[in-house]
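1. sequence and computational prediction follow.
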Amino acid sequence: MNDFRIYQQFAESIARQAGKMIKISCVEHHDIQFKSKYDFVTDVDERSQKIIQTAINKEYPEHQFFGEESADANDVDLDKTAKDFIWIVDPIDGTTNFIRQMPFFSVSIAMAYKHELVVGVVYNPMTDEMFSASKGTGAFVNGRVVHVSDVDNLDSTIVSLSMPAAAVEQRPYVCSCIEGASKSCLSIRILNSAAICMAHVAAGRMEAHYEEGIHIWDLAAGAVLIKEAGGEISDAKGNPITLNTTSVFASNKKIRPFVSTIFC
């Protein structure tokens, strides 16, 4: 059996390198480009990806790299093209928050081995929180073991959703989910960073996160965190996560059947 901790530690190191640059750059003027009406990329996203990709290429030149800011990111079928080792990176998950200087964004780095997600790191440079996990070793926040919560009733449940950036057609359904959750859950969070939200579910701070219209780079690291923290994860329809998945439903095990009646 592979020991993936060495890759986890490496991912933590390069996430901190990129995060240091991002934190310094947060208050600067940014070169902002529009991917779509509500979806942005900045020069800092691109610089962060370059830091991460350069480090991976140097340390593991035989590994495949796949990042959100890669030129062909939206056209690649990873289920068909992924090598044995592939790094999946979102250099800034929550770019809109970053642009507005709201501290809900992160560096998200995951690694898959033979199509299975086995390493996940989500680093928030503004809070200096490192959420980290690798297959079979548990989930950690700054070195402290964490688990999903044991909440088992909707009255005590905090759920999170996101307003899709590119998939605008999904927004009315998200609004209907908000309405449903508002009638039965303790509270709702809309942070618009899948990686941050999934990390918080893994750490037991929220019970569930649901999101449509995203990409594997948004959810890959969080998926490892959720599994290793004792939670459950699938796409929006309950199917297993693959390298082409475009939606996510992450939760603790006890609350999942109840929350699924609202979201799925």
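-> Arrived safely, thanks for sending.
2. alpha carbons only for contacts and neighbour counts from here, please
-> Fine.
3. which ones are touching the residue nearest to D79 when sequence neighbours are not counted?
-> Using Cα to Cα, 6 or more residues apart in numbering and skipping the chain neighbours, the partner closest in space to D79 is L243 (5.5 Å). L243 sits next to 78-79, 115, 216 when contact means Cα atoms under 8 Å, 6 or more residues apart in numbering.
4. turn these into JSON lines, including distance to D45.
-> Output for those, formatted as JSON lines (distance: Cα to Cα, whole Å):
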{"residue": "L78", "distance to D45": "22"}
{"residue": "D79", "distance to D45": "25"}
{"residue": "H115", "distance to D45": "26"}
{"residue": "I216", "distance to D45": "17"}
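5. all the strands of the protein, in order from the start?
-> 32-36, 39-42, 64-67, 85-93, 106-113, 116-124, 129-134, 139-141, 144-146, 158-161, 187-190, 208-212, 232-234, 247-251 (DSSP state E).
6. quick check: which of the ones you listed is nearest to V224?
-> Using Cα to Cα as the measure, strand 116-124 is the one of the strands of the chain that comes nearest V224, at 5.3 Å.
7. and the contacts of the closest one?
-> In this structure, residues lying in contact with strand 116-124 by Cα under 8 Å, 6+ apart are 4, 7-8, 11-12, 15-16, 19, 103-112, 129-135, 195-196, 199, 220-225, 242.
8. let's see it at 6 Å
-> For strand 116-124, contacts defined as Cα atoms under 6 Å, 6 or more residues apart in numbering pick out 8, 106-112, 129-135, 221, 224.
9. just the buried subset of those residues, please.
-> 8, 106-112, 129-135, 221, 224 (16 or more other Cα atoms under 10 Å).
10. is it true that S132 touches N142?
-> No. At 7.9 Å, S132 does not count as touching N142 under the criterion of Cα atoms under 6 Å.
11. here comes the other one, which I'd like you to weigh against the first:
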Amino acid sequence: MNESSNGSIIGGKSFTAVAINCAAKAGEWIMTKLGGYSKLELKYSAHDLVTEVDKGSERLIRNLIGTHFPHHSFLGEEGVEPGPEASSRALAEMSDAEYLWIVDPIDGTTNFVHGFPFFCVSIALAYQGEVIVGVIYDPCKDELFVAEKGKGAYVHGKKMSVSGEETLRGSLIATGLPADHHYALPLNLKGIQSVAPEVRNLRIAGSAAIHLAYVAAGRLSGFWEIGLSSWDIAAGALLVQESGGLVTDTHGRPYNLAVRNIAATNGLVHAELLDKLAGAEAVG
């Protein structure tokens, strides 16, 4: 791989290759623990779970990245106190980092705990606040989604592009049921009530990262959710953008790492989706 202007190579080591290696190794390790974790903890609420597998996966990824890039900064979900305020604060504290790895060691922990095969490892690298590498690995299906800024996005080594639906009526849209039952969940439920009758169907499968990867792959027309964190979104947002889709906050402002209320679509149904959410006062 040649030296590229977006800094995807340093000292002969490819950021993307390291991200892929970390995601694959963590995914492989997670699968050995499926159905065999021993300790379950509640984080932010009774619906926000963490296991020692999340923590072990994050340690594995952090150590591998540290071996290759010891001077890079690292923001992982399990290294941050639970709750939306702590998430925002942790990201703000990293705002000066030149290179920042943003990692969700298992996105979809509740699914993992129940053996529901819809969870993934999400790894992004931001350079001066802009995501330049995004990798999402679904170990259950052995699917690897990879994007480099300006170079497209790929799954199974094939270039991805977003779907072609032009209206919500013909669209399959995904969302989530946030763990924050005071603020985010009621808003998202208002959005669901508004959007569900307008679309072909809705999906709520419990992993924001995979939902974003599926928008990039053209399997979903769009996705929105209130109250996510940077590690839920960063890798998937780049996948969608590099597949020709559109990623904004729920007000339609451009995506950045601090965005918590996300809308990602094929671009064609974006305005219509945002309009439905705004009409329901469900944008946050």
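-> Happy to help now that I have it. Keep in mind that what you see is a predicted model, and the values were worked out from it rather than measured.
12. stretch 249-262 of structure 2 maps to which residues in structure 1?
-> Aligning stretch 249-262 of structure 2 against structure 1 (TM-score structural alignment) gives residues 235-248.
13. now the end-to-end length of that stretch.
-> 4 Å (Cα to Cα, to the nearest Å).
14. how close does the residue most central in space within structure 1 sit to E62 of structure 1?
-> Central residue of structure 1 (Cα atoms, centre = their mean): A195, 2.4 Å from the mean position. To E62 of structure 1, A195 of structure 1 is 27 Å away according to Cα to Cα.
15. just give the closest residue to the equivalent of A26 of structure 2 over in structure 1, not the sequence neighbours.
-> By TM-score structural alignment, A26 of structure 2 lines up with A18 in structure 1. What sits nearest to A18 of structure 1 in space, not counting adjacent residues and going by Cα to Cα, 6+ apart, is S48, at 5.2 Å.
16. what's the match for the one you found in structure 2?
-> Match for S48 of structure 1 (TM-score structural alignment): S57.
17. and that match, how far from F112 of structure 2?
-> Distance from S57 of structure 2 to F112 of structure 2, by Cα to Cα: 13 Å.
18. quickly list what's touching both of those two.
-> Common neighbours of S57 of structure 2 and F112 (Cα under 6 Å, 6+ apart) do not exist.
19. give the residue farthest from the middle of structure 1.
-> K183 (27.1 Å).
20. residue boundaries of the helices in structure 2?
-> 15-33, 52-68, 84-93, 109-114, 184-195, 208-216, 230-242, 270-279 (DSSP state H).
21. between these, which gets nearest to L202 of structure 2?
-> Comparing the helices of structure 2 by Cα to Cα, helix 184-195 comes nearest, at 8.3 Å.
22. so where in structure 1 does the closest one end up aligned?
-> Taking TM-score structural alignment, helix 184-195 of structure 2 hits residues 170-181 over in structure 1.
23. so which residues make contact with that stretch?
-> Residues outside stretch 170-181 of structure 1 that contact it (Cα under 6 Å, 6+ apart) are 262-263.
24. return the set of buried residues in it.
-> Neighbour-count burial for stretch 170-181 of structure 1 [16+ other Cα under 10 Å]: 171, 174, 177-178, 181.
25. likewise for stretch 152-172 of structure 1?
-> Buried, per 16+ other Cα under 10 Å, within stretch 152-172 of structure 1: 152, 154, 157-165, 171.
26. now the end-to-end length of it.
-> For stretch 152-172 of structure 1, the first-to-last residue distance is 28 Å (Cα to Cα).
27. roughly how far is that stretch from the heart of the chain?
-> 15 Å (Cα atoms, centre = their mean, to the nearest Å).
28. same question, stretch 116-136 of structure 2
-> 6 Å.
29. quick one: that stretch aligns where in structure 1?
-> Structural correspondence for stretch 116-136 of structure 2: residues 102-122 of structure 1, per TM-score structural alignment.
30. end-to-end on the matching stretch?
-> Chord length of stretch 102-122 of structure 1, first to last residue, is 17 Å (Cα to Cα).
31. likewise stretch 238-247 of structure 1?
-> Per Cα to Cα, stretch 238-247 of structure 1 runs 10 Å from first to last residue.
32. likewise stretch 228-236 of structure 1?
-> Across stretch 228-236 of structure 1, first to last residue, Cα to Cα, it's 20 Å.
33. repeat that for stretch 111-127 of structure 1.
-> By Cα to Cα, the extent of stretch 111-127 of structure 1 from end to end equals 24 Å.
34. now do stretch 195-213 of structure 2
-> 21 Å.
35. repeat that for stretch 155-163 of structure 2.
-> Taking Cα to Cα, stretch 155-163 of structure 2 runs 15 Å from one end to the other.
36. corresponding residues in structure 1 for that stretch?
-> Taking TM-score structural alignment, stretch 155-163 of structure 2 hits residues 141-149 over in structure 1.
37. any chance you could list what contacts the matching stretch?
-> Against stretch 141-149 of structure 1 from outside (Cα under 6 Å, 6+ apart): 130-131, 139-140, 202-204, 229, 231, 252.
38. what's the answer for stretch 23-30 of structure 2, then?
-> Contacts of stretch 23-30 of structure 2 (Cα under 6 Å, 6+ apart): 57, 121, 139.
39. excluding chain neighbours, give the residue nearest to the last one in space.
-> Nearest in space to P139 of structure 2, with sequence neighbours left out and distances taken as Cα to Cα, 6+ apart, is G27 at 5.2 Å.
40. what about that neighbour, how many residues nearby?
-> A count of nearby residues for G27 of structure 2, using other Cα atoms under 10 Å, gives 24.
41. L238 of structure 2 versus that one, what's the distance?
-> 20 Å.
42. separation between the equivalent of I190 of structure 1 over in structure 2 and L172 of structure 2?
-> Under the alignment (TM-score structural alignment), I190 of structure 1 pairs with I204 of structure 2. Distance of I204 of structure 2 to L172 of structure 2, given as Cα to Cα: 11 Å.
43. what's the answer for A179 of structure 2, then?
-> Using Cα to Cα, A179 of structure 2 is found at 23 Å from L172 of structure 2.
44. again with K25 of structure 2
-> Relative to L172 of structure 2, K25 of structure 2 is positioned 32 Å away (criterion: Cα to Cα).
45. which of the contacts of L243 of structure 1 are conserved in structure 2?
-> Mapped onto structure 2 and checked by both residues aligned by TM-score structural alignment, their matches' Cα atoms under 8 Å, these keep the contacts 115, 216.
46. that's all I had, so thanks and see you.
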